[in-house]
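Student: The following comprises the amino acid sequence and a computationally predicted model.
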Amino acid sequence: MADIHNISEKLIEEYQKSIDEDDKFNHTKFSRLLSNKYNMVMIDGNIHFFNGKYYQHLDEDTIRQITFLEMPQIKEHQNREVFYKIKAMSINFEEKKLEPHKLVVNNGVLNLKTNELLDDSPQHISTSKVDVYFDPDAKSETLENFIKSVSDEDEHIEKLIYQIIAYCLYKENFLEKTFFFYSMGTKNKNGSNGKSTLLQLIHNFIGRRNTTALKFKDLGHEFKPARLMGKMINIDDDMDNTFIKDTGNFKSIATGRTINVNPKGKQDFDFIPHNKLLFAGNNIPPASDKTYGFYRRMIIVPMKRTFGKGGYKKELGLDEKLNQPQVMSALLNKCLEHLPELLKTGEFIQVDESDQLIESYQYENEPVRHFLDMEGNRPIHPVDGRAREVAYEIYRQWAKRYGYEVMKVHNFTKELVRLGYTVERVRSPYKGYGIDFYHKNSEVLYDVAPHDIDDKYNDKTNIIEPRKGSNLYKKIKSLYRE
């Protein structure tokens, strides 16, 4: 529990007054004393208390620590009752609005907009503290050389990295972005490109208490997102290639929209996330989400430089050299240098390679579109006008050939519908009954035949003319009248 020992005054005397004449512990009076002493308020709909430096989220664990500090002899069932009494009282607590530009540091409260250092006070509404001293004169050649090196001496990427770290300090997700540090090229797919050292620097700077390490897939987990409460950043420094089924929480966290979390064994609650999401890996996993809203929340940071064998020389002990108070103070100054532009423009610097990587990921994340582009020059289109079972078999063979995970036929159909295809039920002379065909622009349908998949049976003798007057017939005729 952060810094609670800084509040030294005890409640022993007041506790005695809270005992009724029959020597029974008075939960209500004791709860009220605690709420007054610890300046309990509501922030973003949740109870917080002032721990001497900043406002900390109050849960069952922290109330247990407070009551133990104030009254070691309190019993566990009394402790729980105090917690529930405080929750009941919270309806009367003052609602405070988080001040995203107030950053609590070791030597005060730093206004990120004015660079003014203020004294610690309950008047400043901040919910976290970084273990850094503000020193406006602090500089570090070690830091600057490292960032320049890990950026491959690309000024745009260097600026982007500083902007990302600065954004991590601001407790509002106003830019609605998440960050993927991506290994570029085959030469450095071993990951020796500095991203681990960079993320360790960010972790040390923001602090262990302010950091979680959930995997991308964990963001959609039933219980794990509760760990994000009260934290500033989440770092997944080794992304795996597991398919992402649910991106709902990912998008909500990126934009700072309220999410509901369910701590295991405890009551669920809502909170507004201010966490910045940082990921690193040699791959970005495929996702079920193909929407613009998913892709627009991503910034991919290209990590181009190779260190070690076949690349630039590694600097031994660099993590330790970077994890020094002077370096952290210098990094804070770099953040203060780059934050004003973010606040003014509302945009990160544009990096062309980053935009290209997003486009590439979007293409790779849509294998059906990729399949259509690659196979579209066949004598007969692989999908348009084809029977579903034939089109799916052509796709299945393509996916296996190029190393894609084969999606189920109903998901294949859903993707085609998203791309503008319709599914038409038409009688197949070959089968003798009605089957499903995919259709978009084709003037005809191609019946199922033994050699159809390999296009050997492409003399068009298996063409099916849609029944005159049918919806498909009218659709085709209208297409070719245009």
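Tutor: Perfect, thanks for sending it.

Student: From here on, just use CA atoms for contacts and neighbour counts.
Tutor: Will do.

Student: and residue 419, what does it touch?
Tutor: residue 369 (C-alpha atoms under 8 Å, 6 or more residues apart in numbering).

Student: dropping in the other structure now:
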Amino acid sequence: MNPYKGFIKTKNKKSIQPFKDRDDLLSYEQVRDLPEYAGVLADGIILVDVDDVETSDIVLDIIDDLGIKCYVIDTTRGKHFMFRATDTVTTNKTKTMTAVGLQVDMKLGSRASYQMLKTNGVTRNWIRRPAEIDEFPFWLQPVKTNVDFNTMEAGDGRNQALFNYILTLQSAGLSKSDIIETIHLINDFVLPDPLDDKELDTILRDDSFKKVSFFKRGEFQHHEFAKYIKSEESIVRVNNVLHVYLNGVYSDRQADIELVMIKHLPQLSQARRRETLSYLELIAETAIVAPAHYIALQDGIFDLETDEFMSFSPDIIIKNCIQFRYVRDAYDEMVDKTLNKIACGDHDLRSLLEEMVGYLLLRRNELGKAFILTGSGSNGKSTLIDMIKHFLGDGNYSSLAMNELGQRFKTAEVFGKLANLGDDISSQYIDDNAVFKKLVTGETVNAERKGRDPFDFNNYAKMIFSANQLPRINDTTDGLMRRLIIIPFNAKFSSKDDDFDPFIKDKLITDSAMEYFLRIALEGLKRVLNNNKFTMPTVAVTELEQYELMNNPLLAFISDDRKIHNELTRDVYLSYSAWCHSNGLRPLSQIQFSREICKRGYEIKIKKIDSKSCRVFSKNM
């Protein structure tokens, strides 16, 4: 990230050229040999100027201890620290106290500010210059206080000062967790003589935190309440939709956001909750969703790339959690036997089933595949779907049919889900599949919820449908076929089987079963990502070829040894239309028909017949 828009000439640290809202700033090559120059801060940068060597060393020690990435430049009297700006600071500050109890100056790139980089012929030295920098930390947030922790010794009332300081930080809008961390930083780095852990625990006990009042002379202060719960409950905006942090992941359910409101104010009326929601829409920061290789599980966040776990954190924005543990050597005989029976002993088909379930865990859709599970009853389809539903959990899947995906208020149901599990879609005719295709490949779609603003999102929910008979889709392009994997279910489960168990579904959703299901799903996902494709058993390839013939009557018409070469285009079309009607199929229009014929080795030529110019199909030789 470049911290500068450009550079300017200075004299005695004062600019000698205009630089506000200018696009003719100097380049580094133009200024580097000057005795003095400055860099004009980029709009997304905040500079913290610590004009004292000892204080600047404290800030640097905290930054290194917390692993914060920022730019650091040495100055003659201290250090400059640069971060990505947030909306915490909106104006430049001079001699302001920070939450951590240190005095600094602050400059914002958005406020037309510059930073001295060379004075008296000496270029300032970069101490830290990482490729990317982190956001401005909360513990440097400006606060109104006269307390000087930097000079406070034992016997100077440190305990009481820290206790009182909690209210100061609450008034500044810091959350409870941020306040606790800030007090620890003051104790560890700022106080000359730190308190012991027991004293600090006493100061930070729960009843030290004042219940903030959100009523003034009987009037509800919705804006203050909104700011409070935003920081206290980690409320952010994802895809222009409000989300709240709950149990390790983020929820976009409005009811969940209202529940955290009444946790703080149990008697809050619906009207006041709506008022608070409206203000939250205005002030919530836009959050960046965590990489797709982070998978939230019951025991933490699993990094698919490193094979390691991380603790849950509000800083890791994930919407979905699989509520089962990852046990690396998990095994469940009932699940293993059932999947083998569903796959009819076909190793490749078993691999594809594992990969399909694993693909649900990846919050991206680049592989662009949807799955249709087909076959007549008692073949394991519904059993597998029930296993997947239990595995994902109620909030992680939707249940739309294919022809519902593009309907108003329906598309939004797949937002933030891991899967859409459509029940039997047999005998449907899908007239418009444009939204379906976009959802499958993760392209941007627009969605709307009742009474709320429309929003755009990139879908990562995988489409899985079951069908006793495959539906016809009004699309004969390669684009549709590329998106489909059709999995035949040819197994037969019967009460006459030696191993018949009427309670098998209960045994397939035990914790042991789900832990094994998770293990093979992750193995399947890794296999897909390594190969950049799914395992394709012969039965699935054949099923797709047969479906293409069924879905595109034109192919079946051509394969019927129809005479097309040198025939009048209108006669061939009439023959095709009659053939469609006799088979209960909907014919293409004549223009579409001609285009499709020409894609399959024919062209249209003008031929004289009885002195008349006629259009005929001619086979390319």
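Tutor: The structure has been received and is ready for your questions. Treat the numbers as computed from the prediction; the structure is a model and nothing was measured.

Student: Spatially nearest residue to the most centrally placed residue in the second structure, not counting backbone neighbours?
Tutor: Nearest residue to the geometric centre of the second structure (C-alpha atoms, centre = their mean): residue 289, 3.8 Å. Nearest residue to residue 289 of the second structure in three dimensions, chain neighbours excluded: residue 317, at 4.9 Å (C-alpha to C-alpha, 6 or more residues apart in numbering).

Student: Per the alignment, name the residue of the first structure opposite the one you found.
Tutor: Superposed on the first structure with TM-score structural alignment, residue 317 of the second structure falls opposite residue 125.

Student: Look up how far residue 232 of the first structure lies from its match.
Tutor: As judged by C-alpha to C-alpha, to the nearest Å, residue 125 of the first structure and residue 232 of the first structure stand 15 Å apart.

Student: Between the two, which has more neighbouring residues?
Tutor: Shown here are residue 125 of the first structure and residue 232; by other C-alpha atoms under 10 Å, residue 232 has more neighbours (26 against 22).

Student: Surely the more buried one is in contact with residue 167?
Tutor: No - using C-alpha atoms under 8 Å, residue 232 of the first structure is not in contact with residue 167; the gap is 10.2 Å.

Student: joint contacts of the two?
Tutor: Joint contacts of residue 232 of the first structure and residue 167 (C-alpha under 8 Å, 6+ apart) are residue 276.

Student: Now which residue in the first structure aligns to residue 327 of the second structure?
Tutor: Match for residue 327 of the second structure (TM-score structural alignment): residue 135.

Student: equivalent range in the second structure for the longest helix belonging to the first structure?
Tutor: Counting by DSSP state H, the longest helix found in the first structure is helix 325-345. Aligned using TM-score structural alignment, helix 325-345 of the first structure spans residues 511-531 in the second structure.

Student: what comes up buried for the matching stretch?
Tutor: Buried residues in stretch 511-531 of the second structure, defined by neighbour count with 16 or more other C-alpha atoms under 10 Å: 512-522, 524-528.

Student: Show the residue spans covered by the helices in the stretch 101-250 of the second structure.
Tutor: Secondary structure of the stretch 101-250 of the second structure (DSSP state H, counting those that start in this stretch): helices at 158-171, 176-185, 197-203, 222-232.

Student: Okay, angle between the last one and helix 176-185 too, please.
Tutor: Which is helix 222-232 of the second structure. 60 degrees (axes from the mean of the first three to the mean of the last three C-alpha atoms, to 10 degrees).

Student: name the helices or strands packed onto helix 222-232 of the second structure?
Tutor: Applying 3 or more C-alpha pairs under 8 Å, 6 or more residues apart in numbering; DSSP states H and E, we find helix 222-232 of the second structure packed against helix 270-283.

Student: Residues contacting whichever helix or strand comes after the helix it packs on, please?
Tutor: The helix or strand immediately downstream of helix 270-283 of the second structure is strand 294-297, counting by DSSP states H and E. Contact partners of strand 294-297 of the second structure, identified using C-alpha under 8 Å, 6+ apart, comprise 248-249, 301-304, 318, 320-326, 361-362.

Student: mean shift between strand 294-297 of the second structure and the first structure?
Tutor: In the superposition with the first structure, the average deviation recorded for strand 294-297 of the second structure is 2.0 Å (mean C-alpha distance after the TM-score superposition for the first structure).

Student: That strand corresponds to what range in the first structure?
Tutor: Going by TM-score structural alignment: strand 294-297 of the second structure matches residues 102-105.

Student: what do we get in the first structure for residue 407 of the second structure?
Tutor: Under the alignment (TM-score structural alignment), residue 407 of the second structure maps onto residue 221 of the first structure.

Student: Give me the neighbour count for its match.
Tutor: 16.

Student: re the thing from before, my read is the match of residue 317 of the second structure is in a strand, agree?
Tutor: No - counting by DSSP: H, G, I helix; E, B strand; the rest coil, residue 125 of the first structure is not part of a strand but coil.

Student: these two touch, right, it and residue 98?
Tutor: Yes - using C-alpha under 8 Å, residue 125 of the first structure is in contact with residue 98, at 5.3 Å.

Student: OK, contacts around residue 293 of the second structure?
Tutor: Counting by C-alpha under 8 Å, 6+ apart, residue 293 of the second structure touches 303-305, 362-363.
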